[in-house]
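Asker: I need the structure of the sequence given here:
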Amino acid sequence: MSKQITYDEKVRALLKEGVDKVANAVKITIGPRGKNVILDRSYGSPMITNDGVTIAKEISLSDKVENMGAEMIKEVASKTNEVAGDGTTTAVVLAQAMIAEGMKKTTMGVNAMGVRLGIEAGAEAIVAALKTMAKPIKNHSEIKQVATISAESEEIGTIIADTIDKVGQDGVVTVEESQTVGIESEVVKGLQFEKGYVSPYLITNPERMEAEYNDVAVLLTDKKISSIKDILPLLEKLAQTGKKDLVIIADDIDGEALSTFIVNKLRGTFNILAVKAPGFGDRKKDALADIAAVIGAKVVSEEVGMKMETAEISVLGHAGKVIATKDHTTIV
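Answerer: Okay, here's the model as predicted:
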């Protein structure tokens, strides 16, 4: 396959053209007087939206270099949506302006590294200033206002505010698509920690980049699992009960063991979700003990005379649902 090679001013101009084509389509939606955009999709009917990240994702340019610029600005929208859940259009407008000014300065002969350092310093100063101006949300009414604006629905805003009241500030709120008509909220006892799946090959929902298992057995260990021989006896015992799903929360999972888990997952023979245990040192032990208390498991640890090779299925806990992203794991 032939390659297209472009240099210097020409490549910068094409990259900026790609950035501008995406940004110009997105930025008309900004603010209360923003306009809608109609998207012609490859399947289904056209879509009308004013959501920045949705618009950006639908744009693909024929020129390869321009498309690289488009992909950069699309990444800005996606990352903002992933981190903040809102503000994608504002992020795109800011990124377009910084790229335009940055290219103008480099064209004038300013050192590109100096431009980068200046942008980073400016960003830090702006973030610090915004934090001083930020107003913490303190009560049900303010939560409802923010949720209503974000969801564009007073009904949903009220439900979100009521749910947060029930679970508290430290609680976790997740949103799922229902198979029935209407909006419902349910409070379930569980926990969440800041460690996700060890490999994206273990996900079950590519659209949401999540791994989700229902009514699943859970293994807890402070041991690093690298060899499949260590855990194979326990997997065989679990398989004999007719179960093909297992969540493993361990000190680490890598090497031959992880490769085998991925192959079995892709083949559909045995589904394993591997997650690193949260914390370090004694905090990791405490975290595993907390998880064990919630799911009714025993932590497999040589410190208490338990070896992985001889562990029985009685050490496994049970969770009604486990959802893991690349950064978080939720057990309910």
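Asker: Every contact and neighbour count from this point should use C-alpha atoms.
Answerer: Noted.
Asker: And the contacts of whichever strand or helix holds Ala56?
Answerer: If you go by DSSP states H and E, Ala56 is part of helix 52-57. Contacts with helix 52-57, where a contact means C-alpha atoms under 8 Å, 6 or more residues apart in numbering, come from 22-23, 25-27, 29, 37, 39, 49, 74, 77-78, 81, 88-89.
Asker: structure for this one too, so we can compare:
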Amino acid sequence: MIRQIRFEDGKSRIAEGIRSLCRALSLEGGILVKGTYCFSAAEVAKELEGEDLFMNQGIRLACAAISEINEVTGCGTRETARMMGSLLSVCERKAASGINPVFLAKDLKQAADSLEAAVLNGSFFSGKSKGELIGQITRDPETARMILKGTEAGELVVKESMYADTRLQITRGMHLDGPLTVGESGTFSEVLVLIVNRPLSSFGELVPLLQKLGQQKLFILADQIEGEALSLLSANVKKDRLHVWAMKAPGIGRRKEDIMGDVAVLTDTRVFDGMYPCSIEEIPLQMLGKANVLTAAGTYTVIEGDADRDMVRNRIVDIKKKIGDPKTNYYDKQKLRERLAALNGTAPVLYAGGDTLSQSKEEKRRIEYAVAYAQTIERYGIYHTKDLLSVSFKSEAEKMLAQVISKSLDGEEISTWLLVLMLRKVCGLMVMWLTTGAVMVSTGYDREDLELIKNGVDIERLRG
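Answerer: Modelled structure (predicted):
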């Protein structure tokens, strides 16, 4: 990748990029972006980016910190932007006065750690109910009621709706998107389950297993069902010789494998590859999974299994660890929450409506922020902003940081976790900026990069 390097000039341009985004996000109310009012730091940052690559880098760094705080706490865009802009100005003045930036960064990090401990010790729990906390963000009692009902039912998943109205849908069991390739729609009980993570094209390898079925029902979830297997299965099902339903596993790549694994755990079976632990012809009925209820609709299938088992609980714990991993991006977290809801046996989905696609996206974001806000308040409590100035400061850096935070906050109370994340993310960004020497950005792609791009490789994500 072709790179461009600058030293002090690059550092100052990064600061200008951070300041430009903070200036825009510090304003009261929504920000008009492409004809609609927007509260998303990412969308505003995208519009602010220009030809200066070093300023763009600063905008992206500030946007990443603010967006991560939004996703976790559901609020804090304006407060974080104000704090970031004020703290950047203070750090610039102190660095210009001759203070060693490395020593200043060290003092700032110690001050942030000290204030974080003081905030966590001084937090208390709000007397408001979860519904009232959600209503503060949504400003719609009906939407708050649906969110509360969905969160009580299970792991709530928020999706964009094709309709103008926001609606809640609670599904019992694991929801698999996609039409049936074999079999008719309906609801069936006590169905055996076969999961194969490779294409099924030979009917001959299925015959030994089908002969063992007798009058029992079988559901096949495979990577692909094609050729002879598809035509002969369909023909025998239509003539009522077999009670078989089959569909292609939803998703692609790693996500498809994860879904297959989830279905296998829920139905108490394993994913077969045709070789290990045995071939398709040798599979005994005892190794097949079991679905208590199978609901086959036109565009989806729902499987209800036994969710109250150790294997299911262990898989849920693993998924929760991935959700809590800071390296997991926002999109992957949403998909992991969908898997979590399916394994829990109850999948509440709230479809965020809007007259246009942009309004639907904005409503979806608002609902997600409302849920996150209520969860963080319920778990970590709130903090009185006036208590921050009454903390006994051990250093000048702590006093300076407390004053910057106090000027950035509007209300008398703030989410404790929001304030903690502001200290961590904003101070972390300032420490990085203070200790930065050379700034390097990419200005284009060389021959090797172009070859990787042709093969579908995301080189920006690959090389950071």
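Asker: Need the TM-score between these chains.
Answerer: Scored against TM-score structural alignment, normalised by the length of the first structure, the superposed chains reach a TM-score of 0.58; 250 aligned residues with a C-alpha RMSD of 4.4 Å.
Asker: Most widely separated two among the contacts of helix 52-57 of the first structure?
Answerer: Longest distance between any two of those is 19.2 Å, between Leu39 and Asn81; criterion C-alpha to C-alpha.
Asker: Pull the distance from the helix holding Ala56 of the first structure to the chain's centre.
Answerer: How far helix 52-57 of the first structure lies from its chain's middle: 17 Å, per C-alpha atoms, centre = their mean, to the nearest Å.
Asker: C-terminal to it, what's the next element?
Answerer: Per DSSP H and E, the first helix or strand lying C-terminal to helix 52-57 of the first structure is helix 64-83.
Asker: and that next one, what other elements does it pack with?
Answerer: helix 8-27, helix 52-57, helix 88-107 (3 or more C-alpha pairs under 8 Å, 6 or more residues apart in numbering; DSSP states H and E).
Asker: Need the buried ones from the contacts of helix 52-57 of the first structure selected in PyMOL.
Answerer: In PyMOL, a selection of the buried entries from the contacts of helix 52-57 of the first structure looks like this (16 or more other C-alpha atoms under 10 Å):
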select buried, resi 22+23+25+26+27+29+37+74+77+78+81+88+89
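Asker: Of the contacts of helix 52-57 of the first structure, just say which sits nearest to Met108 of the first structure.
Answerer: Met108 of the first structure has its nearest neighbour among the contacts of helix 52-57 of the first structure in Ala23, at 24.0 Å by C-alpha to C-alpha.
Asker: pretty sure that closest one is touching Thr90, no?
Answerer: No. Assessed by C-alpha atoms under 8 Å, Ala23 of the first structure is found out of contact with Thr90, at 10.1 Å.
Asker: Just give me the neighbour total for the closest residue to Ala311 of the first structure other than its chain neighbours.
Answerer: Of all residues not flanking Ala311 of the first structure in the chain, Leu234 sits nearest, at 6.3 Å (C-alpha to C-alpha, 6 or more residues apart in numbering). Other residues near Leu234 of the first structure come to 20 when the count uses other C-alpha atoms under 10 Å.
Asker: For the helix or strand containing Leu234 of the first structure, which residues meet the burial criterion?
Answerer: Per DSSP H and E: Leu234 of the first structure is located in helix 228-240. For helix 228-240 of the first structure, the neighbour count (16+ other C-alpha under 10 Å) marks Ile228, Asp230, Ile231, Pro233, Leu234, Leu235, Leu238 as buried.
Asker: same deal with stretch 88-100 of the second structure?
Answerer: Under the neighbour-count criterion of 16+ other C-alpha under 10 Å, stretch 88-100 of the second structure has Leu88, Cys91 buried.
Asker: before we move on, what about stretch 154-165 of the second structure?
Answerer: Neighbour-count burial for stretch 154-165 of the second structure flags Gly154, Glu155, Leu156, Val157, Val158, Lys159, Glu160, Ser161 (criterion: 16+ other C-alpha under 10 Å).
Asker: Could you find the counterpart of Ile55 of the first structure in the second structure?
Answerer: Using TM-score structural alignment, the partner of Ile55 of the first structure in the second structure is Val44.
Asker: roughly how far apart are that match and Leu25 of the second structure?
Answerer: In this view, Val44 of the second structure and Leu25 of the second structure are 8 Å apart by C-alpha to C-alpha, to the nearest Å.
Asker: Overlap of the contact sets of those two?
Answerer: Ile31.
Asker: hang on, the earlier thing: just put the helices and strands packed on helix 64-83 of the first structure in CSV and tack on distance to Lys131 of the first structure.
Answerer: Output for those, formatted as CSV (distance: least, C-alpha to C-alpha, whole Å):
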stretch, distance to Lys131 of the first structure
helix 8-27, 25
helix 52-57, 24
helix 88-107, 17
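Asker: Tell me which of those sits nearest to Ala217 of the first structure.
Answerer: Across those, Ala217 of the first structure has its closest neighbour in helix 52-57 (36.8 Å, C-alpha to C-alpha).
Asker: mind checking which helix or strand Arg3 of the second structure is in?
Answerer: Element membership for Arg3 of the second structure (DSSP H and E) is strand 2-6.
Asker: how far is that strand from where the chain is centred?
Answerer: The chain centroid and the centroid of strand 2-6 of the second structure are separated by 33 Å under C-alpha atoms, centre = their mean.
Asker: Then stretch 165-183 of the first structure?
Answerer: 18 Å.
Asker: Name the next helix or strand following the longest helix along the second structure along the chain.
Answerer: Looking across the second structure with DSSP state H, the single longest helix is helix 357-380. On the C-terminal side of helix 357-380 of the second structure, the nearest following helix or strand under DSSP H and E is strand 382-384.
Asker: what stretch of the first structure does that next one fall on?
Answerer: Counting by TM-score structural alignment, strand 382-384 of the second structure falls onto no part of the first structure.
Asker: contacts for that strand?
Answerer: Strand 382-384 of the second structure has contacts (C-alpha under 8 Å, 6+ apart) with Val119, Gly122, Ser123, Phe124, Phe125, Ser126, Glu412, Glu413, Ile414, Ser415, Thr416, Trp417.
Asker: could you redo the last one with a cut-off of 10 Å?
Answerer: Applying C-alpha atoms under 10 Å, 6 or more residues apart in numbering, the contact partners of strand 382-384 of the second structure are 119-126, 376-377, 411-419.
Asker: Filter those down to just the buried residues.
Answerer: Looks like the contacts of strand 382-384 of the second structure have 119-120, 122-123, 126, 376-377, 414-419 buried, using 16+ other C-alpha under 10 Å.
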